[in-house]
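Peer 1: Okay, predicted coordinates and the sequence, questions at the end:
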Amino acid sequence: MRAILAIDQGTTNSKAVLVSEVGEAVARGSAPVGISYPKPGWVEQDPRRLYASVCEAVEACLAAAPGVTVEAVAISNQRESVTAWDAETGEPLGPVVSWQCRRTASDCERLVAQGRLDRVQTLTGLPLDPMFPGSKFRWLLDRVPTARPVRLGTIDSWLIHCLTNGDRHVCDASNAARSQLFDLKQQKWSEELGEIFGVDTSLLPEVLDSSADFGATKGLPGVPDGTPIRSAIGDSHAALFGHGAFKPGDGKITFGTGSSVMTTLPRFIAPQNGVTTTVAWRINGTPTFAFEGNILVSAASLPWMAGILGLPDVAALVHLAETAEPGGPGFVPAFVGLGAPYWNSDARALFSQINFSTTRAQMARAVTDSIALQVNDVITAMRKQSGGVLGALYVDGGPSQNRFLMQCVSNLIEHTVIQCEAPEASALGAAYLAGLSLGLWRDLSVIERLPRTTQFISPVTVDRKDLLNTWNDALHRSTGSQTPATCE
């Protein structure tokens, strides 16, 4: 059997998936990455361990499918996490500063105070928030010895550097679009943005299409040297592509540590209402744009709450939540501030409206509901701006396999969601892009028709008003606002 080896490098795990010529995942492997929290609000990873986890995942995947011929390697990766390394030796010159990290919050506030927000948002589609890499690149550069020849990059570029033994310094347009140094309309690194953030753009990788020649492997365990690397794309974008969400208005929600809500656009539309505009993917030099809302903490709150309540695992927490009716306390999972559509670095996690009658089940339900409530706020902001009809809406990531959680999402956004059997949407999307580059699949219409096992979850009527009012009251307490909002 011939297959594409898709590497899906995530926040907590690296995965490897072999994808066959008919678009099916035939083998899988995974390995943990590890995360450290050196200071409150700081989140980082070890670049060497990150690549080692990729090698371990690849070895496990290939061991599960002996005899498979790897035609090409595809990459999807966690976005907005960045690192620096020596251009000559490949030695890391700092940690991987995670997308979750808030260490540059004061730098972003300073740029806002200088009146830089509108210009940055116009060029990049992104707000001035420490989630995005512009200020994090500067933080890394400030700690690199001046004599060292530096390369800066997002995680796809670090992986490609490692996979090619330093031969290539490249990234794809979707990852570049999340860097805050990339001009979306011009589709190139911006010297103006480099000056704003204090980053020499010559240190950044060459930007390629998402489906392109990224070099060839050298030293990847179990994979012959010279195997072509034919795609790279941010994991959220890869999931959108993997679902075949190619029509304007089609979208997906990826649930994980955080969540990403993304909908395809017919053209570039400047962002408003707390959502961002990004490059979904770029093929043959032509970018496809999308709206996106990045939720910083989503399913990550579930194991935390399970531990607080003394439950054995997340499944037990969700089962307990199912026994409670909506309408208890509110919970805001602002452990590292709030992302879209609020963008408030100072928000803090809290429960609100707890009283002597509050039960453990109600507290569990407040935490599970917070996943759907954050998604609803992002979808509402997107609908307000686009004015278009929301099309097919897919859900993926581990929590998407839980029917109760996805029913809550469908009910709140009042729209059908499409639950997919295969949890590896990001890996599949990266593999499909590599297949396009190889000519394995002729065009998007062929990919759109690849077999997928799906289940439609339609909304049922619930009392949204009380739930939204409780949520909005909790939000305003979390952010320090004096006047709570009420739902319309």
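Peer 2: Great, that's in hand.

Peer 1: going forward, measure contacts between C-alpha atoms and count neighbours the same way
Peer 2: OK.

Peer 1: which one's the longest helix in this protein?
Peer 2: Ranked by residue count and defined by DSSP state H, the top helix of the chain is helix 360-386.

Peer 1: What residues sit buried inside that helix?
Peer 2: 361-379, 381-382, 385 (16 or more other C-alpha atoms under 10 Å).

Peer 1: after that helix comes which helix or strand?
Peer 2: Following helix 360-386 in sequence order, the next helix or strand is strand 393-396 (DSSP states H and E).

Peer 1: That following strand: what's the following helix or strand?
Peer 2: helix 403-413.

Peer 1: can you give me how far that following helix is from the chain middle?
Peer 2: 20 Å (C-alpha atoms, centre = their mean, to the nearest Å).

Peer 1: Below is structure B, check it against A:
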Amino acid sequence: MTQKILVLDEGTTSTRAMLFAPDGKLLSSAQQELTQHYPAPGRVEHDATEIWHRTLACAREMVEKAGGAEHIAGIGITNQRETVVAWDRNSGEPLSRALVWQDRRTADFCDTLRNAGHEPEVQERTGLLLDPYFSGTKMRWLIDNEPAVKAAAEAGTLALGTIESWLVFKLTGGSFISDASNASRTLLLTLDGEDFDEGLCDLFGVPKSALAEVVDNSGTFGSTLRELFGAPIPITGMVGDQQSATIGQGCLTPGETKATYGTGAFILANKGQSIPASSNRLLGTVLYQEDGVRTYALEGSVFVAGSLVQWLRDSLGLLGTAAETETLARSIEDSGGVVIIPAMAGLGAPHWQPEARGVIAGLSFATGRAQIARAALEAMAHQTFDLAEAFAADGARWTSLKIDGGMSANDWMAQDIANLLNLPVERPDFVETTALGAAMLAAKGAGIVADLQEASDAMRGTIGNFAPSMDGNVREKRLVAWRKALAAA
């Protein structure tokens, strides 16, 4: 059977390869952790060579599980979106460490552009704000501060791309492309532009010649080198991770909304073919592009979600495992007044305060591990509530919310989100919808299904539901404490 789909899911803390059947069943997976480099406060880096080698190792394991390359119809790639890799097109080797989406080193550059009055035009044209989160300012920093990157730019051999561009380049031996969903996160693509924009490239100081060709999210994007897997495998889908999860959740109709709780938390509402605009500091982004036609989304991005729990576990030693948070949260009636503002990488939407730092408020001698763990989970609902208000103010009020991502497996957290939002929350049994969305796109690109709706109907599994059950007075007390702590951040 040649209809298996191989998905490469390139996350922030790990890389995975996942093998899917045409009905969406996960057949097998392989995963390796990625090394996080923190050279200074606010700086986060990856080793692009490590990303490539570990992704390739996982992919080879899945090809073997499939019975060989001839049994795989196509590869779908989904990735952390704004992370930037600089490499030499001739050697195919990285010229520096990759700057991760969480990296904040370009905050001053963003301030300079904002103070010069550029943000309104940038937001209108790209849907994005002037924030270090996005790729364009990272690209400029690499050119200005990494001698090898500057030399390659001067020699005309520089390639600057997000992770899907890097992986496709390595897999194919030189194809240099970026899908529209990832390209829309760079600050260098207008929402209605076919390719990267010369004027925006000039504003940010990024040579257009160093950027990839912008392509659809499904189709035939070349094939892998024969020597990698024993035979060529076509690459038939590419998509940014949050757009992929939106597709994987079946949010194919305008108004449908999903929230992914992974390293960060990202909420996207399908806006159809209408270019989104926000008056409440939400983002407009490309959801997907087919045959040159774009479907858009309105997005709210929270920088710290699962990484807060990881910090409690790895840096403070308060947890043995991330799953322990649910047991601890259920062991007490409330957080004892403890509120956590998880601004370790600044505050994202709708606040956009890159210099904000984390706060733990309401500590007392009665505070223990359980109170802090519960407050960490409550922070997910608090941040989601702030975004719900912003979406509503932009005319995109939620009537329900579909959740996914690793953290959403926590039943207590899922119920708390439903309670605080006072909305029904839906969660699929298979919460890894990021990989599923990439599989759907790859299946369409490989010709297994005719369109995304057919892929969604065939591949999505059963859905669980959480109904709100919180007293209004309790909800309001929680929100008052959250806003007070937020002011301190």
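Peer 2: Everything's here; your move. Keep in mind it's a predicted model, so treat the numbers as computed, not measured.

Peer 1: ok, back up a step: any idea how far the longest helix of the first structure is from the middle of the chain?
Peer 2: Using C-alpha atoms, centre = their mean, the distance between the centre of helix 360-386 of the first structure and that of its chain works out at 17 Å.

Peer 1: so where's the longest strand in the second structure?
Peer 2: In the second structure, with assignment by DSSP state E, the single longest strand is strand 293-302.

Peer 1: What helices and strands are in contact with that strand?
Peer 2: Judged by 3 or more C-alpha pairs under 8 Å, 6 or more residues apart in numbering; DSSP states H and E, strand 293-302 of the second structure is in contact with strand 265-272, strand 283-290.

Peer 1: What range does stretch 82-97 of the first structure cover in the second structure?
Peer 2: Counting by TM-score structural alignment, stretch 82-97 of the first structure falls onto residues 84-99 of the second structure.

Peer 1: Next, the distance between the ends of the matching stretch.
Peer 2: Taking C-alpha to C-alpha, to the nearest Å, the first and last residues of stretch 84-99 of the second structure lie 5 Å apart.

Peer 1: which residues are in contact with it?
Peer 2: 44-49, 83, 100-101, 135, 138-139, 142, 146, 148-149, 152, 157-163, 166, 169-170, 174 (C-alpha atoms under 8 Å, 6 or more residues apart in numbering).

Peer 1: Same check on stretch 342-359 of the second structure?
Peer 2: With C-alpha under 8 Å, 6+ apart, stretch 342-359 of the second structure has contacts from 42, 102-104, 107, 131-132, 280-282, 300-305, 308, 339-341, 379, 386-387, 390, 485, 488-489.

Peer 1: Out of those residues, which end up buried?
Peer 2: 42, 102-104, 107, 131-132, 280-282, 300-305, 308, 339-341, 379, 386-387, 390, 485, 489.

Peer 1: State the distance from the alignment partner in the first structure of residue 331 of the second structure to residue 353 of the first structure.
Peer 2: Using TM-score structural alignment, the partner of residue 331 of the second structure in the first structure is residue 323. As judged by C-alpha to C-alpha, residue 323 of the first structure and residue 353 of the first structure stand 19 Å apart.

Peer 1: now do residue 82 of the first structure
Peer 2: Counting by C-alpha to C-alpha - residue 82 of the first structure and residue 353 of the first structure are separated by 39 Å.

Peer 1: So what does residue 70 of the first structure match up with in the second structure?
Peer 2: Using TM-score structural alignment, residue 70 of the first structure lines up with residue 72 in the second structure.

Peer 1: and the spatially closest residue to its match that is not a sequence neighbour, how many neighbours?
Peer 2: The shortest distance from residue 72 of the second structure to any non-neighbouring residue, by C-alpha to C-alpha, 6 or more residues apart in numbering, is to residue 4 (4.8 Å). Close neighbours of residue 4 of the second structure, defined as other C-alpha atoms under 10 Å, add up to 25.

Peer 1: for residue 419 of the second structure, same thing?
Peer 2: Count around residue 419 of the second structure with other C-alpha under 10 Å applied: 22.

Peer 1: can you check residue 457 of the first structure too?
Peer 2: That count, for residue 457 of the first structure with other C-alpha under 10 Å as the rule, works out to 18.

Peer 1: Then residue 337 of the second structure?
Peer 2: For residue 337 of the second structure, the tally of surrounding residues (other C-alpha under 10 Å) stands at 16.

Peer 1: same question, residue 351 of the second structure
Peer 2: If we define neighbours as other C-alpha under 10 Å, then residue 351 of the second structure has 17 of them.
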